[in-house]
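Asks: here is a sequence with its predicted model. Questions after.
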Amino acid sequence: MPPIREGYDRSSRNPVTATHFHEVLARLAGVHGVPGAQLAILRDGTKTVVQTGVEHQERRRPMDAASAVPIGSITKLATATVAMVLVADDDLELDQPAGEVLGVTGLDDRFTPRRLLSHTSGLPSDPADVTAACLREVRGADLVCPPGSAFSYSNLGYALVGSLIESVTGMTWREAVEAILLRPSKIEPAYAESPRTVSGHGHATGQGGARPIEQALPPLLEPAGALALSAGDLVELGRVHLGKPGLLDVVTAADMHGRVPGAEPFGLADGWGLGIAHYDGEDDVWLGHDGTADGTSCHLRIDQAGACVVAFTANGAAGTRMWQDLSTELRALGLELPDQRPRAITRPVPIPAGDFGTYRNGAIDYTIRADEDGGTVLVVDGEVFPDLTLHEDATIAVRDPATGDATPCGRLRGTSGEATAIEVGGRLAGRR
């Protein structure tokens, strides 16, 4: 284990050592069946890094501070940061149509960097053909809402941001993110398929433990999810967004961090900026991003007011639940992290017949239908989620097939019995 420094618990005025953090991390990894995890905290200028477990369940190599974990969608924060550096350098304009930047025709003029970065472009979540060229997929996409009218999480939108970065810099996305962001931040680049990248794992089952999972990400979606970083690396990425002049000047950073009107990322966060999420705490707002790759779960939180960054990585599918428990225990140790547990569940109500049917986001169908036992299920791209329950506030929950737990997953949009859309995981799907 590399040298580690002490943190501090302001609430009790007692020192909280790295040993405390390690004990909590190791215990929760055992509870949730997560093979390996890392925790990094930057507070009062002091960086603490601890880790537990193994990189790969079968090879048993210990997780260390430099272990690179596939961070999934936190890659989008890196991509957005690079784009905003280009904005600061006057090489990219936030409200210029993407087609003008690329020098091509056939793109909707409403696709601007500002909307792409804030997930308000109206583009579907994913390309219909992951082997196709980005511009072909964008040109042929069926919009889920008019651009600028609502939030709908879009990996395809970030693929287009990657194309903008490549066009402006003359570099590939990987070259640009390394040269403009990672190396200046002293982050050693790694990607989902890199030899030194940690393996993801499924949920623990029986005595065999969690099963290793190989990463699978098409090149088209690299700007949306290709990076693999340690928790310590994530803290350095978060340090860029602490509000001090650095890679981003103060004005550009304020534009990036400001909450975009109308961007309501239901179920993902409390608000959204340009590539960065807002999480409302009791006294202030934390910035950050979450990410899941194949069998990994990673989380980054940034408190500008307290000059604090917290990063967590886990190489197990149960990492999200582990993070929820970990953030609760970190709050008890004096870190005032926002509570991101699901909101209170209201009274269940019958699902109106008019809300049954299929809703579509790009090539993905979300179908509400009855099952053979008289219950209701949600079918997402062919995968069945049982025990669909509608609540009086229009939120919906399903039974998680992996854990058996009832899990809030989204909401219906529109008048009861005449739903016009379903929102699942921050993605809008309109009625077919």
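Replies: That came through, no problem.

Asks: contacts, neighbours, all on C-alpha from now
Replies: Noted.

Asks: check whether Glu166 sits in a helix, strand or coil.
Replies: helix (DSSP: H, G, I helix; E, B strand; the rest coil).

Asks: take a look at this one as well, against the first:
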Amino acid sequence: MEKQSITNSSWIRGSYIGRGCFGTVSKAVSKLNGRVFAVKSVDLATCLPSQSESLENEITLLRSLEPHPHIVTFLGDDVSKEGTSSFRNLHLEYLPEGDVSNVVSDETLLRRYVWCLVSALRHVHSNGIVHCDVKAKNVLVADGGGSVKLADFGSAMEMEKPAPPRGSPLWMAPEVVRREYQGPESDVWSLGCTVVEMLTGKPAWEDHGFDSLSRIGFSNESPFVPAGISELGRDFLEKCLRRDRSRRWSCDQLLEHPFLRRVHHHDSFLTTESSPRCVLDWVNSEFEGEESNTVSAMARMSKLATREGAIWESNGWIEVRSDASEELAEKLEYPVSTRAELQLNISSVSSDDSVSPSGSEESASVMTCEVSLVLLLVVENIQIYATFYIRIIVRMLYCCCCYHHQSSNNKKLRKYLSFILSLNFLFVIACDSDRSIS
């Protein structure tokens, strides 16, 4: 996506929404399309050199960083002339819902937020950048409270590039306080402190000035983990807040932790369509067309009655049949004699590969199956021939009665004829039903 700068002549600065040592953040409105965005600015005439350098550093890094759904979107930069002052401006996505510095009491929501944050940090680290200032104030709520985005890259730096320690002291990792190292592992420590902050609404370490820095950098203490978090959450924090940075988990590993992995699968499940129980439940099927989802079942069924008919290809569906259904289909598909042969072949094979029957047992089993097969075939043939001859006899009686009926008006004969007709009808039904069962 090409990033386009918004010149001062095309936007209007609005009210302030943030102010700090870096400068100011204001709302702004584009004259071109009415879009509201955020402008991070420093006054070039009055700002400190560190403020100007921080903003230029953020612009450079965001311009080089590929967009990510959980990182505040970079929209451009410019220099504006406003009255007698000149401002260096960074244009960013506007997120009006604020940050996550308030207590997040729902652990399901907490997991979702942490997953977004770890995903953003993994993207930052994979691009050779360390954020250096991960804390609740720099994690902004998005999507109506459903997700969060990482913001404020003013302290960020490129990996393997010598630089003095930077960031907020109470969120710094022990190695950063000791001025030994600052890298992706340091961001993971700050991530753990941020999770504690989201749970409690206050920093993971109490602010006692130099004493706090001494505890972070040179003691064996760890941030206090609140009792309300689950065991999975407690284990996740333990992986983040290991004082030895070589033992801390990376963002790739943290995304596979059960505390976050369940959230990812659950969200994926929620974003997919629910499985239909029948054709009429499939709201995105071909029966909908350009019509709305409120089309009635009768209207959908009427489309099946057209000359073209419906397309019944699987379209990704997989047919699943249980063993019981296969056995039932086999019984309905094959005649009795074929089923007997199959049973004979199956019974001659041992069901347990580790134990094979002896020769005498095998021959006895085969003989038993052969006898059963012969008896089955005999019974079946008797049934077939009996059915055949009985139907011939009934039809002969029927013909004789018809002949005598034509030559006589005997009422008694008509009764016999009616009885034989009824007998023939019932016998045909019985034979047909017996054939369908077999």
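Replies: Cool, got the structure. Owing to the predicted nature of the structure, the values given are computational and were not obtained by experimental measurement.

Asks: after superposition, what's the TM-score here?
Replies: For this chain pair, the superposition-based TM-score is 0.22 by TM-score structural alignment, normalised by the length of the first structure; 158 aligned residues with a Cα RMSD of 7.2 Å.

Asks: which parts of the stretch 251-400 of the second structure are helices?
Replies: In the stretch 251-400 of the second structure, the helices defined using DSSP state H, counting those that start in this stretch lie at 251-255, 258-271, 297-304, 323-333, 336-347, 359-407.

Asks: quick one: the longest one to helix 336-347, angle?
Replies: It stands for helix 359-407 of the second structure. Interaxial angle, helix 359-407 of the second structure versus helix 336-347 (axes from the mean of the first three to the mean of the last three Cα atoms, to 10 degrees): 170 degrees.

Asks: list the buried residues in the helix or strand that comes right after helix 359-407 of the second structure.
Replies: Following helix 359-407 of the second structure in sequence order, the next helix or strand is helix 411-437 (DSSP states H and E). The neighbour-count criterion (16 or more other Cα atoms under 10 Å) identifies Arg414, Leu417, Ile420, Leu421, Asn424, Phe427, Cys431 as the buried residues of helix 411-437 of the second structure.

Asks: once you drop chain neighbours, what's closest to the last one?
Replies: So the one you mean is Cys431 of the second structure. In this structure, Cys431 of the second structure finds its nearest non-sequential neighbour in Thr387, 7.5 Å apart by Cα to Cα, 6 or more residues apart in numbering.

Asks: surely that neighbour meets Ala430?
Replies: No: judged on Cα atoms under 8 Å, Thr387 of the second structure makes no contact with Ala430 at a distance of 10.2 Å.

Asks: Ala28 of the second structure touches Ile17, doesn't it?
Replies: No: between Ala28 of the second structure and Ile17 there is no contact under Cα under 8 Å: 10.4 Å.

Asks: who has more neighbours, those two?
Replies: Ala28 (21 against 14; other Cα atoms under 10 Å).

Asks: and the strand ranked longest in the first structure, what does it pack onto?
Replies: Assignment by DSSP state E gives strand 406-415 as the longest strand of the first structure. Other helices and strands packing on strand 406-415 of the first structure, by 3 or more Cα pairs under 8 Å, 6 or more residues apart in numbering; DSSP states H and E, are strand 395-399, strand 418-424.

Asks: what's the angle from it to strand 395-399?
Replies: 150 degrees.

Asks: burial of Leu270 of the second structure, as a residue count?
Replies: Neighbourhood size, Leu270 of the second structure [other Cα under 10 Å]: 10.

Asks: any idea how far Ser119 of the second structure is from it?
Replies: When distance is defined by Cα to Cα, to the nearest Å, Leu270 of the second structure is 19 Å away from Ser119 of the second structure.

Asks: what does Phe218 of the second structure give?
Replies: Taking Cα to Cα, one finds Phe218 of the second structure at 30 Å from Ser119 of the second structure.

Asks: who has more neighbours out of these two?
Replies: Ser119 (21 against 13).

Asks: secondary structure class for Lys47 of the first structure?
Replies: Three-state call for Lys47 of the first structure (three-state DSSP): strand.

Asks: is it in contact with Ala18, as I believe?
Replies: No: counting by Cα under 8 Å, Lys47 of the first structure stays clear of Ala18, with 10.1 Å between them.

Asks: Val87 of the first structure is in what secondary structure piece?
Replies: Element membership of Val87 of the first structure, judged by DSSP H and E, is helix 75-88.

Asks: what packs against that helix?
Replies: helix 155-169, helix 173-177, helix 222-225, helix 250-257.

Asks: check which helices and strands the first one is in contact with.
Replies: In terms of contacts (3+ Cα pairs under 8 Å, 6+ apart), helix 155-169 of the first structure is packed against helix 75-88, helix 98-102, helix 113-117, helix 134-140, helix 173-177, helix 222-225.
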